[in-house]
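**Q** Pasting the sequence and the predicted coordinates here, then a few questions.
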Amino acid sequence: MELLRLGPIGHEIPVVRDDGVCFDLRPLITDIDPNFFATGGIARVRAALEADELTELDGAAEMRIGAPLTRPSSIVCVGMNYAAHARETGAEPPEHPVIFFKMPSTISGPNDPIELPPYATKADWEVELGVVIGSRTFRAASAEDGLNHVAGYVLGNDLSERRLQIEESGGQWSKGKNLPGFTPLGPWIRPAAEVDPGNLRLRSWVNGEARQDSLTSDLIFSVGEIIHQLSQAMAFEPGDVILTGTPQGVALSGKYPYLADGDVVELELEGLGRHRQVVTITE
């Protein structure tokens, strides 16, 4: 079962895809938003599917694929969560999760263009496993308990502008993470019960050339441990997104050039689909 939102920006239609068929969720829900997750939306959608209560959405195959959720209260990101990536940045693997924040306004669809202002000269890609929170989470008792609060998983690109992040940061990474469209998500959310987050292959390419290729088994802090540790310091709300970190193979390593006008960025995460984004420099 895959949860998607299809249609023009700002007018996306909530959809569930099952066995390749897209069903219109508008008779059942308003949108795939925090209220959807807070009110057991995934279970309601599954029940409607099983009861054959949903109607196929005409023309779904021709529609733009939007981000599969909207209006989370927060996007919390974990940095340097793959040991090899930490090393390529010149840092030691952290003893505790390193975090930064992205604004919900950075969310875009998986195939929307990456629009960069002309001063974004060090834009970088980061393929990541995203976690969607299903219930309010504060002080999770353990890593195992942390997983009980996950609604589903999604592929994300934690785009970064390294000059703003590092050279002009003022000490906070978030400055280089929050340009509009800097969090492409999608194409779908897959329910947590259908995903093993500890053993997924994730990859990225730029202009068809391989950049990243790793497994989530290499995460320093697992999904459950991230939720357990971070929830001691903050409360997650339904619909919030956690990006769990990126593996080695980014431009920050010095091995590859930063993104330029016309570049094509592609990402893939096992079971969670694929992105394709074209870089455009805007005046």
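**A** Perfect, thanks for sending it.
**Q** C-alpha only now, for contacts and for neighbours.
**A** Fine.
**Q** where exactly do the helices run in the stretch 1-150 of the chain?
**A** Applying DSSP state H, counting those that start in this stretch to the stretch 1-150 of the chain gives helices spanning 34-38, 41-50, 83-88, 143-147.
**Q** okay if I get these as a markdown table plus distance to Asn157 and mean neighbour count?
**A** Shown next, in a markdown table, are these (distance: least, Cα to Cα, whole Å; neighbours: other Cα atoms under 10 Å):
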| stretch | distance to Asn157 | mean neighbour count |
| --- | --- | --- |
| helix 34-38 | 21 | 20 |
| helix 41-50 | 24 | 16 |
| helix 83-88 | 15 | 19 |
| helix 143-147 | 22 | 18 |
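**Q** so how far is Ser253 from Thr183?
**A** To Ser253, Thr183 is 21 Å away according to Cα to Cα, to the nearest Å.
**Q** Compare these two and say which is more crowded by neighbours.
**A** More crowded of Thr183 and Ser253, by other Cα atoms under 10 Å: Thr183, with 28 against 15.
**Q** and the more buried one, what is it in contact with?
**A** Thr183 sits next to Thr106, Ile107, Ser108, Gly156, Asn157, Asp158, Leu159 when contact means Cα atoms under 8 Å, 6 or more residues apart in numbering.
**Q** Against that first model, consider the following:
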Amino acid sequence: MRFVTFERAGEARLGLLTGGEIADLTAETGAALSLLGLLQAGEGALAEAAGCAAGAPRHPLEGTKLLPVLPRPGKIICLGLNYAEHAAEGGREKPDYPNFFMRGATTLIGHDAPVIRPRVSEQLDFEAELAAVIGRRVPRHVSRADAPSYVAGYACFNDVSVRDYQRRTPQWTIGKNFDATGPFGPAFVTADELPPGATGLHIESRLNGKVMQSANTRDMIFPVDETIMLLAQCLTLEAGDVLVMGTPAGVGFARTPPLWMKAGDTIEIEIEGVGLLSNPVIDEA
């Protein structure tokens, strides 16, 4: 199943992708459906909602404004340096423990929405990433073997980074939390459609059609199952929390000369079996 959050008549609605159309589940049920609400409702809620698609009004996917798949998720926990070659291009050693940092929901935008280059910096960089969405409360100290069962599904993510601000402090938080720098979508793909842990999938970024990053999710240093296990040693993961799993080598800052995104550019993130996330770049007004 592939769910989208979209805007119609000024409100956020939940839809199911069927070919090139969106089945409007909100209109069909008359309820204020959301992906987050369905995840929090527990096992079977996603399938039950999808079962309403047959009689639901349809909207063309093309031309419909898509929102982040989870506009207001719970925790957004990101991993840095989670591909060995990306760590090396930044002059870092392969980490022994994940480099965790947090993003806020106010950074998130949907497919086709503009990434905004801020007035205060020209160092706007792209990062192709896989996002894993937690489907139910993860017990503390969950085993690595059981961890994948707590993932409800996956989406594409672009961890757009303002590099000079990222390096202004020992922690990366500020450079990762500018408004309109977190493209997330276009669709939420349920875990049953992908290999366990979404491993073995090609991941790529393209800037104005030119390939920048090209790798495979099997190259992650800390894959989804191990990441969940390690986080569960420390904190409670809940339905609707998002894990953004790190980026491969090829980002703009590591190039000679550095390659920064600018107004007029288009950045695409594509993950095999998950989807294609595309966003234009504009300057802050």
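**A** Thanks, I have it. Predicted model, so just to flag it, every value in this text is computed and none were measured.
**Q** got a winner among the contacts of Thr183 of the first structure for most neighbours?
**A** Counting neighbours by other Cα under 10 Å, Gly156 leads the contacts of Thr183 of the first structure with 35 neighbours.
**Q** Excluding sequence neighbours, find me the nearest residue to the residue positioned nearest the centre of the first structure.
**A** Nearest to the mean C-alpha position of the first structure, by Cα atoms, centre = their mean, lies Gly156 at 2.8 Å. Nearest residue to Gly156 of the first structure, sequence neighbours excluded (Cα to Cα, 6 or more residues apart in numbering): Leu185, at 4.6 Å.
**Q** if I look at the residue lying farthest from the centre of the second structure, how far off is Arg8 of the second structure?
**A** No residue in the second structure sits farther from the centre than Gly55, which is 29.8 Å out by Cα atoms, centre = their mean. Between Gly55 of the second structure and Arg8 of the second structure the computed distance is 18 Å (Cα to Cα).
**Q** any idea of the angle the strand or helix carrying the residue nearest to the centre of the first structure forms with helix 41-50?
**A** Following DSSP states H and E, one finds Gly156 of the first structure within strand 150-157. Angle of strand 150-157 of the first structure versus helix 41-50, following axes from the mean of the first three to the mean of the last three Cα atoms, to 10 degrees, is 100 degrees.
**Q** what sits against the residue nearest to Gly156 of the first structure?
**A** Each residue near Leu185 of the first structure by Cα under 8 Å, 6+ apart is listed here: Ala67, Pro68, Ile107, Ser108, Gly109, Pro110, Val154, Leu155, Gly156, Asn157.
**Q** May I see the buried residues of the one helix or strand Arg211 of the first structure maps to?
**A** Using DSSP H and E, Arg211 of the first structure sits in strand 209-215. By neighbour count on 16 or more other Cα atoms under 10 Å, the buried set for strand 209-215 of the first structure is Arg211, Gln212, Asp213, Ser214, Leu215.
**Q** ok, back up a step: adding distance to Ile242 of the first structure, write the helices of the stretch 1-150 of the first structure out as TSV.
**A** Output for those, formatted as TSV (distance: least, Cα to Cα, whole Å):
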stretch	distance to Ile242 of the first structure
helix 34-38	14
helix 41-50	18
helix 83-88	18
helix 143-147	12
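**Q** quick one on the thing from earlier: in a markdown table, list the contacts of Leu185 of the first structure along with distance to Met234 of the first structure.
**A** Converted to a markdown table, the contacts of Leu185 of the first structure look like this (distance: Cα to Cα, whole Å):
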| residue | distance to Met234 of the first structure |
| --- | --- |
| Ala67 | 25 |
| Pro68 | 24 |
| Ile107 | 22 |
| Ser108 | 25 |
| Gly109 | 27 |
| Pro110 | 28 |
| Val154 | 22 |
| Leu155 | 23 |
| Gly156 | 22 |
| Asn157 | 23 |
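**Q** Let me know the closest of the residues you listed to Lys122 of the first structure.
**A** Closest approach to Lys122 of the first structure among the contacts of Leu185 of the first structure (Cα to Cα): Asn157, at 15.5 Å.
**Q** To which residue of the second structure is the closest one aligned?
**A** Here Asn157 of the first structure is matched to Asn158 in the second structure, going by TM-score structural alignment.
**Q** starting at the chain centroid, how far to the longest helix along the second structure?
**A** In the second structure, taking DSSP state H as the definition, the longest helix is helix 224-232. Remark: helix 224-232 of the second structure is offset 17 Å from the chain centroid, using Cα atoms, centre = their mean, to the nearest Å.
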